[in-house]
Structure formats: C-alpha cells, structure tokens
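Visitor: quick one: sequence and predicted model below, then my questions.
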Amino acid sequence: MASSVSDITGPLDLRARSRRRRIRIVTVVAVLVAVLLAVGVYVVRWSGLMAADQVVVDGARLVTADQVRDAARVPIGAPLATIDLGAVGSRVAALEPVHRVSVHRAWPDTVRIRITERRPVYQLRDQQGYHWIDASGTAFHTTTASRRGTPWALTATRSTRLLRDVATVAASLDPALLKQLDHLEAGGPDSITLVLSKGRTVMWGSADESDVKSQVATAMVATKATHYDVSSPQNPTAR
C-alpha cells in the first residue's frame, strides 16, 4: 500500500509545479502587455514622437491650401491623437466655398483635410461683379467676368429664399432652352422670368413645378411668339 501512495504523489506534484509555472508565465505576459500598452498610450497621447507635423489639403480650388490651413488652426506640435478633428472640420466648413469637409489623422504626424467645394448653378450679377450661387442659394465666390457656360441672373433682393428659387429654376432648364437663354430676372419668389435671345421672354412665375415648366417652355419656344407664359404649366400661353 505504501508503494502505491508514493506512485500517485509524484505525478500530482509534477502537475502542481507545471500549473504554477503556467500561472507565472501568464502573469508575466499580462504584466508585459500592460506595460507595452501603457508605453503605447504615452507615446501616442503625450510624447512628441507622434505629434502633428504637417497639414495636407486636398480638393482646394477656389480657396488655397494655405487659406484652409489658416482656417483649420491645427495645433502643430500637439500629439496627433489629442487633436479635435471635429473642431478642425467645423472651422474649415465656415469658409464660403466649402460644401463638405472631412478630416482624419494620417499616422504618424499628418492631419489630412479633404474638401468638396460648392458648385455654381448660376451667377448673380450686380455692380460688384458676378457672384456664384449654389443650389442652396448660397453666394460663395465673386468674379469680375461672367463664368462661361453658367447662366446669370438679376434679382430684386438677395434673400436666401429668392436666390434658392432662382437656383431651382436655373437647374431645371432643358439644354435646348438653356442655349436660347440670355439671363434670368426675379422680381420676387412668384415673378421669375427667363429673358431669351431675340427679345423673347418666358414668364416662369414661382419655382414650383420647374421641371414640368421646363418641358413645356422648351416645346413652346419652337412656336413664333415674343412672350410665353408657363407660370401655370397646365395652361400655358404665347403671344
């Protein structure tokens, strides 16, 4: 019986030592991982090893890359991980020509800003020149000369609603009608007029049903007349 007890105790001690060794190994590995993580967090968030060193700008045409950088106010030298990308994007979005902006980190030392600029639907003409207006009715750029291929307009006011309504009309124009367009005139939201070549006019009325009005007007200007009225597209007139 004593011999049997001795035979069982040996393997039990061996398994216990093996188990303790595995526990020590796991503990050491866990400590090393924790240390490495702590070092990594320190390097990323507080050390200068991954600090913002440059700002790269993509998509700038109407604004310069330097104007975008000035607006962004990225804190050069600050740890890249701590920079508030949302705040950077909000500051850049305040630039008038900017329609959309995205900001992200490009490790180890770069902030990359990508912008999409507004697109002109028409140009508002006044004594200062030609102001580019986008689909939302926002004026975002001014030139002294008219932009080729973009219609221009005269408006009684610069209210956002009127500028947006004129944009809706301009965007709806059929290419065949657009070729005959000299300019648009808007005395108010319900009195938008197309001034065509050869002294012809199209009373458009409001921006409502502009797609339908464009189809009707395109068909009507093929008939000989000087004044067309599509303000009620179901009952158009010409004289």
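Guide: Everything's here; your move.
Visitor: from here on, contacts and neighbour counts on C-alpha atoms
Guide: Will do.
Visitor: any idea how far the residue nearest the centre of the chain is from Tyr122?
Guide: In the chain, the residue lying closest to the centroid (Cα atoms, centre = their mean) is Arg100, at 1.4 Å. Separation of Arg100 from Tyr122 (Cα to Cα, to the nearest Å): 20 Å.
Visitor: state the distance from the closest residue to Arg119 other than its chain neighbours to Val98.
Guide: Spatial nearest neighbour of Arg119, chain neighbours left out: Asp134 (5.6 Å); criterion: Cα to Cα, 6 or more residues apart in numbering. Asp134 sits 11 Å away from Val98, going by Cα to Cα.
Visitor: which neighbours do those two have in common?
Guide: Arg118 (Cα atoms under 8 Å, 6 or more residues apart in numbering).
Visitor: surely the residue nearest to Arg119 and His141 touch.
Guide: No - at 9.9 Å, Asp134 does not count as touching His141 under the criterion of Cα atoms under 8 Å.
Visitor: show me the helices in this protein, by range?
Guide: Listed in chain order, the helices of the chain (DSSP state H) span 2-45, 65-72, 85-93, 160-172, 175-180, 210-220.
Visitor: tell me, how many residues neighbour Arg147?
Guide: 15 (other Cα atoms under 10 Å).
Visitor: from Ile133, how far off is it?
Guide: Here the criterion is Cα to Cα. By it, Arg147 lies 12 Å from Ile133.
Visitor: ok so, going back, show me which of Asp134 and His141 is the more surrounded one.
Guide: A direct count of neighbours by other Cα under 10 Å for Asp134 and His141 places Asp134 higher, at 23 against 17.
Visitor: coming back round to it: out of the helices of the chain, which gets nearest to Arg105?
Guide: helix 85-93 (8.3 Å; Cα to Cα).
Visitor: for that closest one, which outside residues touch it?
Guide: In contact with helix 85-93 (Cα under 8 Å, 6+ apart) are residues 68, 71-74, 98-104, 113.
Visitor: just curious, which of those is nearest to Leu32?
Guide: His104 (31.1 Å).
Visitor: wait, isn't the closest one in contact with Ile113?
Guide: Yes - using Cα under 8 Å, His104 is in contact with Ile113, at 6.8 Å.
Visitor: so which of these two has more stuff around it?
Guide: Taking neighbours as other Cα under 10 Å, His104 and Ile113 compare with Ile113 leading, 24 against 16.
Visitor: touching, His227 and Val202? I think so.
Guide: Yes - counting by Cα under 8 Å, Val202 is a contact partner of His227 at 5.9 Å.
Visitor: those two: which has the busier surroundings?
Guide: Between His227 and Val202, counted using other Cα under 10 Å, Val202 has the larger neighbour count: 23 against 16.
Visitor: alright, now check it against this:
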Amino acid sequence: MASTRKPTYRPGTEPRPGASRPGSGSDRVISAQRSIEPEGDSVAAPPPGATGASATGKSAASTASSDNVIVFPEPKRRRQRRLVMWTLSIVAAVVTALIAGAVFSPALAVRTITVDGTTLLTPEAVQKALSGLEGKPLPQVGEQEINELLKPLVQVRSATMEARPPSELLVHVNERVPVALLKQGDSYVMVDVDGVQLGATKDQSAVALPLIDAGAGATNTELFKAIAAVLDTLPADVRAKMSTASAASPDAVELKLVDGKTVVWGNAEDRELKAKALEALLKMPADPKVKVSVYDVSVPRHPFTK
C-alpha cells in the first residue's frame, strides 16, 4: 500500500529561559504525518457508535470484505465418494424392486411339476403329493416345503428341487433303497436299512432281494440292524445273488447265495472292505477240480474259500 509523508510545519514552542534550542537553533519544528490512501473501493470501518452515513459505510465495508472471501472447491475424492454412494443407492433400490416383483409375480407361478429319480414310486404319485404348489410363484417354493409335502410317501428319503422359469418345477427324488424282504403272513415286505417298509409282494422271486430269516425278529432288534447294515453295504449286483441272510448274534452274520453257497461275514467291522473282498471272490473263475461251498470274508485282508 502506497503511503506518503507530507512534511508540515507548525509553530514550535519557545524554549524556556535557559534551555538550549535543539538542532541547528531554528525557531520552527518540522514534524511529519503519515497519510494512507484507501485502495479501490475499500472503506475504513467507522468508529464505534457511528450512525447514519457511518452505518452505510460499515455495510459497504462488510460487503467488500465478503467479496474477498475465497471459496475452495470440494475435494475430488469426496465428490467421487458421494457419487458412488448415490449410484449404489439407486442400484439397490432397483434390484430390490425387481426381486420383489419376481417373488410375487404371477408370471412365475408353478404350472408344471416334473419328477425324476423314482423307481419304487411313479412320477404321478409324487406330482399328486406336490399338487398344492401349483399356482405358487417359483421363488417362494423351497426344498423344506417339498420334503414336508412328500413325508407321507415313505419311499422318499429326501428330495431336491430345480426351478426352471417361467413356470416349471423340477423335483429330484432320492428314494430309500430296499435291502431285504421280511415274511409277513402270505406276503413279502421290502424293507430298507432302517427297517422302513417300502412295499409288498406275493411272489418272492419277483424281487431280487434276500429274505431275512424270521429268527432275526422285528426290525428294531440288534440282529436285524446287523444284517441290514451288511446287506446295505453290498453292491446291488452282489446283493441280488443273495437268497437269505441270518445271524446267530450281531457278530456272526451269514449270507446264503441263490446257488446254495454260504458267505461267512462275521461282525460289522470293516464292512466296506469285506464287501470288496466278497465281490472279488465271486468274480473268480470257477475251477471244476475245486469245489467251493463257502466264501469266508470275516478277515477281509485274508479272505478264503473252502
């Protein structure tokens, strides 16, 4: 800010008698005043208590001061973060609307129920049990509900589902596997490893399953459980060659083949290994010079025939 010093002259005071004159002895004292010129439109702030024109000057000064405030731009990172948040909010709202529309849309209602995996049951029996799902939107159908509806069908162990929009429901049925027959009166009842009755037949030869000896008693006994566990371990083609299964105790299970030969199984330990050993013995070519009547796999690492 430019400033000027304007020398002014004013009468000096006479020195007291006896006082020496300063400087060169001139009777005038030269003093200087500093005068500051305002820049542009700046107006000096009025003294306290000023009114009228002074207030106007104060307002003008305030306006000029506010015009000189520097406004810094918003940081780029913050602006980008705010934009991302707005975008995510919009996308979430759109996705929520689409999901709600799909869940409750009648366009995705179940109209066709397809069933696979059935052997003991017919697909029509399963479809009838699930008929209550028709008209329900596919996204609202769950596997828990399907398994609840199929509980009356004892042949079904479990089921899974596959939705095929817009209107098809595919149900994969996992049936129980019959492992033996039980004699009940004039009929033969198929049972699985848990003793669940899966069907009945009058003709034993119509079903390629071994008959559990009546000496094993009811399906909840230890003997039945031991025999059923052995039969459940056998491959299906080996189990089909069995005629009967019995046990003097849970540690002494024996099987009879349809050709009259005996399988000494023993206890329930190493069932998988014993099953593989028996399968290997049955696949051995027959030697006409050596007659085999017993396959012993009670020690599966050292099976033998006699």
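Guide: Structure's in. What do you need? Note that the structure is predicted; figures quoted are calculated from it, not measured.
Visitor: overlap in contacts, Asp134 and His141 of the first structure.
Guide: Joint contacts of Asp134 of the first structure and His141 (Cα under 8 Å, 6+ apart) do not exist.
Visitor: any idea how far the residue mapped onto Leu163 of the first structure from the second structure lies from Glu272 of the second structure?
Guide: Using TM-score structural alignment as the criterion, Leu163 of the first structure maps onto Phe224 of the second structure. Using Cα to Cα, Phe224 of the second structure is found at 19 Å from Glu272 of the second structure.
Visitor: more neighbours: which of those two?
Guide: Phe224 (26 against 14).
Visitor: what about the closest residue to the more buried one other than its chain neighbours, how many neighbours?
Guide: Once flanking residues are discounted, Phe224 of the second structure sits nearest to Ala216: 5.5 Å by Cα to Cα, 6+ apart. Ala216 of the second structure has 21 neighbouring residues, counting by other Cα under 10 Å.
Visitor: kindly report the same for Arg19 of the first structure.
Guide: Using other Cα under 10 Å, the number of residues around Arg19 of the first structure comes to 12.
Visitor: state the distance from it to Asp70 of the first structure.
Guide: Separation of Arg19 of the first structure from Asp70 of the first structure (Cα to Cα) stands at 62 Å.
Visitor: over to Ala225 of the first structure?
Guide: Counting by Cα to Cα, the gap from Ala225 of the first structure to Asp70 of the first structure is 55 Å.
Visitor: next one: Pro175 of the first structure
Guide: 40 Å.
Visitor: with Lys224 of the first structure instead?
Guide: Distance from Lys224 of the first structure to Asp70 of the first structure, counting by Cα to Cα: 56 Å.
Visitor: give the contact list for the closest residue to Lys261 of the second structure other than its chain neighbours.
Guide: Spatial nearest neighbour of Lys261 of the second structure, chain neighbours left out: Ser293 (4.8 Å); criterion: Cα to Cα, 6+ apart. Ser293 of the second structure sits next to 260-262, 305-306 when contact means Cα under 8 Å, 6+ apart.
Visitor: go again using 10 Å as the cut-off
Guide: By Cα atoms under 10 Å, 6 or more residues apart in numbering, Ser293 of the second structure lies in contact with 257, 259-263, 305-306.
Visitor: what of Lys241 of the second structure?
Guide: Lys241 of the second structure neighbours (Cα under 10 Å, 6+ apart): 208-210, 256-259, 282.
Visitor: ok, Ala171 of the first structure next?
Guide: 120-122, 134-135, 151, 165, 178, 210-211, 214.
Visitor: got TSV for these, with distance to Thr27 of the first structure too?
Guide: Shown next, in TSV, are those (distance: Cα to Cα, whole Å):
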residue	distance to Thr27 of the first structure
Pro120	64
Val121	66
Tyr122	70
Asp134	63
Ala135	63
Pro151	74
Asp165	70
Leu178	77
Ser210	73
Asp211	72
Ser214	76
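Visitor: who wins on neighbours among these?
Guide: Neighbour tally across the contacts of Ala171 of the first structure (other Cα under 10 Å): the maximum, 30 neighbours, falls on Tyr122.
Visitor: which position in the second structure pairs with it?
Guide: Checking TM-score structural alignment: Tyr122 of the first structure goes with Ala180.
Visitor: contacting residues around that match?
Guide: By Cα under 10 Å, 6+ apart, the neighbours of Ala180 of the second structure are 188-193, 195, 207-212, 227-228, 231-232, 239-240, 242-245.
Visitor: do a quick rundown of the strands in the stretch 151-300 of the second structure.
Guide: 156-164, 168-175, 180-184, 187-191, 197-201, 211-212, 242-247, 253-257, 262-266, 294-296 (DSSP state E, counting those that start in this stretch).
Visitor: a markdown table for the ones you listed, including distance to Pro106 of the second structure?
Guide: Converted to a markdown table, the strands of the stretch 151-300 of the second structure look like this (distance: least, Cα to Cα, whole Å):
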| stretch | distance to Pro106 of the second structure |
| --- | --- |
| strand 156-164 | 15 |
| strand 168-175 | 13 |
| strand 180-184 | 47 |
| strand 187-191 | 43 |
| strand 197-201 | 38 |
| strand 211-212 | 52 |
| strand 242-247 | 54 |
| strand 253-257 | 57 |
| strand 262-266 | 59 |
| strand 294-296 | 63 |
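Visitor: nearest to Thr56 of the second structure, out of those?
Guide: Between the strands of the stretch 151-300 of the second structure, strand 156-164 lies closest to Thr56 of the second structure; by Cα to Cα that is 79.7 Å.
Visitor: list the helices and strands that closest one packs on?
Guide: Contacts defined by 3 or more Cα pairs under 10 Å, 6 or more residues apart in numbering; DSSP states H and E place strand 156-164 of the second structure against strand 112-116, helix 143-149, strand 168-175.
Visitor: what is the end-to-end distance of stretch 131-139 of the second structure?
Guide: Taking Cα to Cα, stretch 131-139 of the second structure runs 17 Å from one end to the other.
Visitor: what residues sit buried inside that stretch?
Guide: By neighbour count with 16 or more other Cα atoms under 10 Å, stretch 131-139 of the second structure contains the buried residues 133-134, 136-139.
Visitor: same check on stretch 112-131 of the first structure?
Guide: Neighbour count says stretch 112-131 of the first structure has 112-118, 120-125, 130-131 buried, by 16+ other Cα under 10 Å.
Visitor: now the two most distant members of those.
Guide: Going by Cα to Cα, the pair spanning these furthest: Arg112 and Arg125, at 36.0 Å.
Visitor: what residues does stretch 184-195 of the first structure touch?
Guide: Contacts of stretch 184-195 of the first structure with the rest of the structure, by Cα under 10 Å, 6+ apart, involve 122-124, 151-157, 159, 161-166, 169-170, 177-178, 180-183, 196, 200-208, 227-231.
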